[in-house]
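Peer 1: what's the 3D shape of this:
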Amino acid sequence: GDEGFMATLVPVMLEQVYRVLTTPETTGFDPRHVHFARLQNVLNHIHNHLAEDLSVPALAARAGVSVAHFRRLFLEAIGTPPHRYILATRLEQARKLLATTTLPIAQVGEECGFSSQSHFTACFKAAHASTPAGYRKHIRN
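Peer 2: Down below sits the predicted model:
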């Protein structure tokens, strides 16, 4: 159904956006890429520090702009608000860890920046129509 399609599409979209925004050739002097260049450092930080607190004010400071301006830049360049992008990135990393490691579910959630196992499970289930444990069991069979 639609859940399966979205579960397949979201990781592909995230990877494409990340690749475009972190490839030097795409962040040259073309004015259309000014926002991409400004966000490149922020995107790298998000992907490399998922377990940390990734608040919008902290990310705006990293980009050197106000919170309101950061939200606008991010939405314009990425097509989704920062908090949604962070959640989708965390969920995608969690999906990868569930499929490729034997880490306990709680540890997967923690390493991906979820505040508790129950919060992780609720977010994962909303995105993938399955609990993390159910997803892991399904992917391994």
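
Peer 1: Please count neighbours and contacts with C-alpha atoms only from this point.
Peer 2: Fine.

Peer 1: check which helix or strand covers residue 114.
Peer 2: Take DSSP states H and E as the rule and residue 114 turns out to sit in neither a helix nor a strand.

Peer 1: How about the one 4 residues further on?
Peer 2: Using DSSP H and E, the element containing residue 118 is helix 117-128.

Peer 1: Check which helices and strands whichever helix or strand comes after that helix is in contact with.
Peer 2: As assigned by DSSP H and E, the chain's next helix or strand after helix 117-128 is helix 132-140. When contacts are defined as 3 or more Cα pairs under 8 Å, 6 or more residues apart in numbering; DSSP states H and E, helix 132-140 packs onto helix 82-100, helix 117-128.

Peer 1: Just say which of these is most tucked in.
Peer 2: Of all the helices and strands packed on helix 132-140, helix 82-100 carries the top mean neighbour count, a mean of 19, counting by mean count of other Cα atoms under 10 Å.

Peer 1: Could you tell me how far the next helix-or-strand element following it lies from the centre of the chain?
Peer 2: Following helix 82-100 in sequence order, the next helix or strand is helix 105-111 (DSSP H and E). Here helix 105-111 is found 15 Å from its chain centre; the criterion is Cα atoms, centre = their mean, to the nearest Å.

Peer 1: Would you do the same for the sequence below? I want to compare the two.
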Amino acid sequence: MEARQILVVAYEHTELVDVACVTTCFDMANRLGAAPPYRVRLVSPGGGSVRCDSGLELQAQGSLEETFEDVDTIIVSGGLGHEAAAQNPQVLHHVRRLAGQARRTASVCTGATVLAATGLLDGRTVTTHWWYARRLARLFPKVNVDAGPVYIRDGDLATSGGVTASLDLTLAFIEEDHGAELARHVALGVVTYLQRPGNQAQMSLFTTAPRPDHVLVRSVLDHVVANITDDLSTSSLAARAGVSVRHLTRLFREHLGEPPAKAVQRIRLEMVARLLTSTELSMSQVAKRAGFSSAETMRQAYVNRFGITPSQFRSTQSVRHTDQ
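Peer 2: Below you'll find the model as predicted:
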């Protein structure tokens, strides 16, 4: 049975985890009986070794320029060297050439910068590591950048968020090729989530939102986190802070980029996500603990933000899914 040819593209200052997550999942699929199996090769400009962000070196198995075999999937890794790679005409030419014959083209993390530079992402909706999303959108205005999802499929193109989001994208590929059951066993084998939905947010509020420098805004946020079930209306928060609603709203927009009500809802939704994955509370109980007036109000807010219902999220994340 002819193997599916998977090319992973690396370059100087590639992120090692971006490569390893992809290659390990495909290898695990082979060990678990993927038919047809995957043949994964790491290629680089010139075919030499590449120094990873961590300082370790990876030896490529082939040259990007001299690869002419039938390619099923090409995956461009991310790393601190992504912008330099995106300015290399040879890299862009050969990535574009190989993408033209591949069934699927994908990027991991900041590898989206390389794909964007080829023009392949023009008019497409893509994601990348949330830290670099604004810069990607600024550099490539024809690309629709969404920093939220873990990964995005747009036709034959796929892009994933930061680093370990490549696990989720690779599991999605395996499920597409061999079905959900094999993908589930691969996830169990590498001890990761059984599969996060692509539109789940990459990062929680507590890790993505920088702690504001402004003392008053920081104090209000601390109060919100510590008193999530209280009345956290903007007027209530303003009164507690001793400022007008207008002034508090201005400070939040200036230092957080969003009004107080939006920040409160984000924190509450993060609480919902944590309760869904760490407890067996009913939806009504989860809503109450997170400060929502009802389970339906919580559900609507969750769908609006993440594109998935709380119950769907719990079903994909629950640690109670075990191999029987």
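
Peer 1: Please state their TM-score.
Peer 2: Overlay of the two chains. TM-score (TM-score structural alignment, normalised by the length of structure 1): 0.79; 126 aligned residues with a Cα RMSD of 2.0 Å.

Peer 1: What does residue 115 of structure 1 correspond to in structure 2?
Peer 2: Under the alignment by TM-score structural alignment, residue 115 of structure 1 pairs with residue 293 in structure 2.

Peer 1: My guess is its match contacts residue 287. True?
Peer 2: Yes - contact criterion Cα atoms under 8 Å: residue 293 of structure 2 and residue 287 qualify, at 7.0 Å.

Peer 1: Pick out whichever of the two has more residues nearby.
Peer 2: Taking other Cα atoms under 10 Å, residue 293 of structure 2 and residue 287 do not tie; residue 287 has more neighbours (24 against 13).

Peer 1: how close does residue 135 of structure 1 get to residue 93 of structure 1?
Peer 2: Distance of residue 135 of structure 1 to residue 93 of structure 1, computed by Cα to Cα, to the nearest Å: 13 Å.

Peer 1: and the aligned residue in structure 1 for residue 215 of structure 2, how far is that from residue 18 of structure 1?
Peer 2: Using TM-score structural alignment, the partner of residue 215 of structure 2 in structure 1 is residue 37. Residue 37 of structure 1 is 12 Å from residue 18 of structure 1, where distance means Cα to Cα.

Peer 1: Also residue 80 of structure 1?
Peer 2: Counting by Cα to Cα, the gap from residue 80 of structure 1 to residue 18 of structure 1 is 13 Å.

Peer 1: So what's the residue count around residue 103 of structure 1?
Peer 2: By the measure other Cα under 10 Å, the count of residues near residue 103 of structure 1 is 13.

Peer 1: Identify the residues contacting it.
Peer 2: The contact partners of residue 103 of structure 1, taken as Cα atoms under 8 Å, 6 or more residues apart in numbering, are residue 97.

Peer 1: what residue of structure 2 matches up with it?
Peer 2: Residue 103 of structure 1 maps onto residue 281 in structure 2, with residues paired by TM-score structural alignment.

Peer 1: Taking helix 117-128 as reference, get the angle to the longest helix anywhere in structure 1.
Peer 2: Ordering each helix of structure 1 by length in residues (DSSP state H) puts helix 2-22 first. Counting by axes from the mean of the first three to the mean of the last three Cα atoms, to 10 degrees, helix 2-22 of structure 1 lies at 100 degrees to helix 117-128.

Peer 1: Buried ones in helix 2-22 of structure 1, by neighbour count?
Peer 2: Buried residues in helix 2-22 of structure 1, counted by 16 or more other Cα atoms under 10 Å: 10, 11, 17, 18, 21, 22.

Peer 1: got the angle for it vs helix 82-100?
Peer 2: Going by the same axes, to 10 degrees, helix 2-22 of structure 1 is angled at 110 degrees with respect to helix 82-100.

Peer 1: Show me what helix 2-22 of structure 1 is packed against.
Peer 2: Applying 3+ Cα pairs under 8 Å, 6+ apart, we find helix 2-22 of structure 1 packed against helix 34-48, helix 82-100, helix 117-128.

Peer 1: Present those helices as JSON lines; the columns should include distance to residue 141 of structure 1.
Peer 2: Listed next are the helices and strands packed on helix 2-22 of structure 1 as JSON lines, based on distance: least, Cα to Cα, whole Å:
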{"stretch": "helix 34-48", "distance to residue 141 of structure 1": "29"}
{"stretch": "helix 82-100", "distance to residue 141 of structure 1": "11"}
{"stretch": "helix 117-128", "distance to residue 141 of structure 1": "17"}
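
Peer 1: on that earlier part again, quick check: the match of residue 215 of structure 2 touching residue 20?
Peer 2: No - counting by Cα under 8 Å, residue 37 of structure 1 stays clear of residue 20, with 10.4 Å between them.
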